[in-house]
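attaching a predicted model along with its sequence, questions to come.
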Amino acid sequence: MFCYQCEQTIGGKGCTKFGNCGKDAKVAALQDLLIYQLKGIGFYGQKLIEKGEKIDPEIQKFMMDASFSTLTNVNFDPERFIEYLKEAQKIKEILKFKTKGIEDNIPCAAEYILPDNEDEMLEDARKAGIMYDDSLDADIRSLRQTLIYGMKGMGAYAHHAHVLGKMDETVGEFFFKGFSAVTNDNLTVDELFNLIMKFGKVNLKCMELLDRANTEINGNPEPTEVVITKKKGPFIVVSGHDLRDLKELLEQTECKGVNIYTHSEMLPSHGYPELKKYKHLIGNFGGAWQEQQQEFDDIPGCILMTTNCLQKPRESYKDRIFTTSIVGWPDIAHIEEVNGKKDFTTIINKAIELGGWTEDEPEKKIIVGFGHNAVISIADQIIEAIKAEKIKHFFLIGGCDGSRPGRNYYTEFAEKTPKNTIILTLACGKYRFNKLDFGKIGDFPRLLDLGQCNDAYSAIKIVLALADAFKCDINELPLSMILSWYEQKAVCILLTLLSLGIRDIYLGPTLPAFISPTVLQVLIDKFNIKPISTPEEDLKTILGS
């Protein structure tokens, strides 16, 4: 195997025997082969799009779901990947039939025929590996992989929008355009780079689509206090990102005496009016995703994993963790959707059987719910505070968390920000500091939690509103972005920020292994991307003192 798609890849170069995420060589091979299949589907699908034909929405959905399934910490079940591979072959044959007459420059991925035997699939996966063609130009490989990883991230956001009933043709069709492009040996470095910038704009549309889906169904997030301590009684901890799964579970547990806690990226759910109205959405449990093995160890309740962020379950809680949707682990109970609904009876009964915690902890709370609607509604007050020099600077400190040493940088940076500055935060990186008391500037909390990683859209909306109010370019605002990355959703968000021309982003804790030195230099030259150094040095550079 060879995988370098996440920040914690071994040695900062690549996992070659076993993934740091818990992925074994078999699953890695099947994922490689699935991406290979998507390249073939992309080729035929793009030919149809160029002819002015529409692609079946179900095929578009397969492209986003299959991309999402290969994202870090989502699915570790080889049987599920074999199902995806077989479905991919059927779809490819359908599109191939519709494009009869194409004879020139057909890529190998398009002509590939999946064998029935698993051993043969694993053997074929060698040709689908990232490093299979050792003659490929390193910069071309780097840009191709960057685009693929961006599409994996967008696949997650498009999936979440789709389950809430939202699709967009531009977003859906880009999966074909992108996967087709990475099979085209005629595309130059400049052409691939330009396509990646176009992808960034498409991903912005995808994030806007998901924001609209979430808010139309659940209302606009409101500043809300969330209990972060334990309450007596049976419980289910919900992790991941999927608001629809949470809502269905809340409906099915109402009046059953089962408390529901959010975990990690589900924390922002408490700000949505249509979710927080359920009184048994009792609070938030634990911290970021990488702490789950310690936090879930032998707990007297159940866990529901709704999207990525899954780690290898310990034996102490293997009987009480459930997966749903794209998520999977071998021999773990999986809750399927049937006719558009999910029956959570099994996990609910298990939670009741386990009994839950036996006493309440002393209550502690934090505040969430500062989405773009909440912040922009008080924009005039913020603008006045800036003009009065009560607010001197904004720091967007957010992104993915992880266990690699060096991530304490983000805690220390947040702690060292001057008291006349505002911290905007989002995604699970905020767990490094979101329970600290940063105080207030007037009526404003200094720490504003904007939400999940996909709520980077909120950050963009807020920044654009400020730039419009001050009649200036985004890069002229008193704003600095201090970002942490771990997986491919962070990649697609970064590409969106770059596509908007945002400069001077500080990125860490390390730079992506899939970015070649030449491509990195282009990013530095065009956007002045900076690797993080120390909080003291970076703050000195930013604030000029």
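Done, it's in.

drop to CA atoms for contacts and neighbour counts, all remaining ones
Will do.

from residue 405, how far out is residue 12?
Applying Cα to Cα, to the nearest Å, the value for residue 12 to residue 405 is 12 Å.

try it against this one:
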Amino acid sequence: MFCYQCEQTTRGTACTVQGACGKTPDTAALQDLLVHAAQAISQYAHRLGKMGIRRKDADAFVLDALFTTVTNVNFDPARLETLLRAAAGLRDELRALHAERCPDTLTGPAAWVPAADLDGLIAQGREVSIDRRIAALGPDLAGLQELVMYGLKGAAAYACHARLLGREDEGVHAFMEEALTALAEDTPTVEALLELSLRTGAMSVSVLALLDGANTGAYGHPVPTPVLMGHVPGKAILVSGHDLKDLEELLKQTEGTGINVYTHGEMLPAHGYPALKKYAHLVGHYGGAWQRQRGEFDAFPGAILMTTNCIQQPAPGYADRIFTSGLVAWPGVTHISGHDYAPVIAAALEAEGFTGESPDRRHTVGFHHDAVLGVAGPVIEAVKSGAIRHFTLIGGCDGAETARNYYTDMAVALPQDSVVLTLGCGKFRVIDQDLGTVAGLPRLLDMGQCNDAYSAVKVALALADAFGVGVNDLPLSLVISWYEQKAVAVLLALLHLGVKNIRLGPKLPAFVTPAVLKVLVDAYNIMPIGTVQDDLKAMGLAA
């Protein structure tokens, strides 16, 4: 296997024996083949789309296939084989439609013939692995191809979240299939791939806006809400991941059962949405970021539902009371289909539940762009008066390395006349800190999930407009932690918007080679994080 799509790849180069996430070589090969199959479908769907023919099932499958291969989503070879068989059947239908209108025979992924058994599919996956392309194209071109691919994967994940709430964008589907076709067919050049990266960023902005509209359209605009960071006595279900629809349906089905529902990880911002916070049995948040789940889930005395990416290999202590939904899969774990959570509810009722009460510690969520822009006037006046000197976005993905303590240390070291914005599970590096207030506002504003980077962008653009300056002229610094492909989509979105001077860590992506990094540094001044004091000095914020 060869995988370097996440930040924690082995030795910062690539996982070649087993994934740091727990992915086996066989699963890695099947995921590589599924991406290949998505390209096969896209080659036909792209051409048919230009003829005015769109197949919604093809559009949906491409999104699902890409999201399935995001880090910590699907680890189940049997499920992956089912998807690959479905991909081949769908590709054949599209090929027949295309043949009715055009005699051209497509090559590359479009010509893939699936092997007869699972071992054969695994062997085919190894033939289309990234290291084969690195050998053929060199690390720079292959790395740029993967930069585009990971942006597509991250955007596909967000588009899947939006689709669950009934929001889709035909333009997003068309670009996804165009980009996958380009990666499969075009002769790669640095210039063309950089252009495609920025176009992927533009599409990512559209997807982030789409998901923002889907979430707020379904559940209302988030409002600042204190959340219990602990537990109360009673039976319990823990919901982790990102999909608000799963949480809503579970809340409906558990109402009146005596079961309390808790969020975990990136589900914390759900408490700010009016249509979700109305459920009295959504009582609090348990635990921290995704990488702590094995210990936290083991100690949780109830059932656990994993709704999207972030799953790790379940520990024996909770393997019989964890469930997956959507595209998430782990071999041997019960999967929930169609939002029927009866097995989850039964497991929660059988479990002990909490017998005591935790200390009453609260964290306030809900500083969505609607809430922040609602007090834009006082914020602008505070900046003009000098009461607020700087805004620093500290957020993104969390992970296990001790180097991520940098983000905690940065939040603590920032001067008292600065505001800290946070989002994503990277927030768990800073939300335990009491940063106080400035100009009558909390110094720490939790803007939501990783996809709520859109909220931060809207706030930044609104402030830039109010001050009559460009976004890069604002007293704003972005100090971003990344882990997986959603973060790549957000990064490309920021680059498309022209945002510069982003500090990225704890280390730079392995697929961004020195030559590619130079291009990004020259154009956008992207830089790795350094020491807290050196970075504060460079930001003009040193004491």
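Nice, I can see it. Nothing here was measured: the structure is a model prediction, and the numbers come from that model.

please state their TM-score.
Superposed pair, TM-score by TM-score structural alignment, normalised by the length of structure 2: 0.98. Supporting alignment: 540 aligned residues with a Cα RMSD of 1.2 Å.

in terms of neighbours, single out the busier of residue 12 and residue 405 of structure 1.
Neighbour count, other Cα atoms under 10 Å: between residue 12 of structure 1 and residue 405, residue 12 has more, with 15 against 8.

what about the closest residue to the more buried one other than its chain neighbours, how many residues nearby?
Once flanking residues are discounted, residue 12 of structure 1 sits nearest to residue 513: 6.0 Å by Cα to Cα, 6 or more residues apart in numbering. Per other Cα under 10 Å, the neighbour tally for residue 513 of structure 1 reads 20.

pretty sure residue 513 of structure 1 sits in a helix.
No. Using DSSP: H, G, I helix; E, B strand; the rest coil, the assignment for residue 513 of structure 1 is coil, not a helix.

that one reaches residue 10, doesn't it?
No. Using Cα atoms under 8 Å, residue 513 of structure 1 makes no contact with residue 10, being 9.9 Å away.

aligned to the residue nearest to residue 12 of structure 1, what sits in structure 2?
Alignment note (TM-score structural alignment): residue 513 of structure 1 maps to residue 510 of structure 2.

before we move on, what about residue 378 of structure 1?
By TM-score structural alignment, residue 378 of structure 1 lines up with residue 375 in structure 2.

what's near enough to touch the residue lying closest to residue 172 of structure 1 once chain neighbours are set aside?
Leaving aside its sequence neighbours, residue 172 of structure 1 sits nearest to residue 60 (Cα to Cα, 6+ apart; 5.5 Å). Going by Cα atoms under 8 Å, 6 or more residues apart in numbering, residue 60 of structure 1 touches 172-173, 175.

what of residue 295 of structure 1?
residue 286.

was I right to think residue 477 of structure 2 contacts residue 410?
No. Taking Cα under 8 Å as the definition, residue 477 of structure 2 is not a contact partner of residue 410, at 11.7 Å.

circling back to that earlier point, of the contacts of residue 60 of structure 1, which is the most crowded?
That'd be residue 175 among the contacts of residue 60 of structure 1, by other Cα under 10 Å, with 28 neighbours.

who are the packing partners of the helix or strand containing it?
Assigned by DSSP states H and E, residue 175 of structure 1 falls within helix 169-181. Judged by 3 or more Cα pairs under 8 Å, 6 or more residues apart in numbering; DSSP states H and E, helix 169-181 of structure 1 is in contact with helix 25-50, helix 57-69, helix 138-163, helix 189-218.

for it, which positions count as buried?
By 16 or more other Cα atoms under 10 Å, the buried positions in helix 169-181 of structure 1 come out as 171-181.

likewise stretch 320-336 of structure 2?
Using 16+ other Cα under 10 Å as the test for burial, stretch 320-336 of structure 2 gives 321-330, 333-336.

what sits up against it?
Here stretch 320-336 of structure 2 makes contact (Cα under 8 Å, 6+ apart) with 64, 67-68, 73-77, 79, 302-309, 311, 313-314, 319, 337, 339, 344, 347-348.

stretch 152-159 of structure 1 now?
The contact list for stretch 152-159 of structure 1, computed with Cα under 8 Å, 6+ apart, reads 61, 63-68, 70-71, 167, 171, 203, 206-207, 210, 454, 488-492.

can you rerun that using 6 Å?
The contact list for stretch 152-159 of structure 1 (Cα atoms under 6 Å, 6 or more residues apart in numbering) reads 64, 67-68, 71, 488-489, 492.

how far apart are it and its match in structure 2?
Comparing stretch 152-159 of structure 1 with its match in structure 2 after superposition yields a mean distance of 0.6 Å (mean Cα distance after the TM-score superposition for structure 1).

how about the strands in the stretch 401-543 of structure 2?
Secondary structure of the stretch 401-543 of structure 2 (DSSP state E, counting those that start in this stretch): strands located at 418-422, 437-438, 441-442, 444-446, 476-481, 503-505, 527-528.
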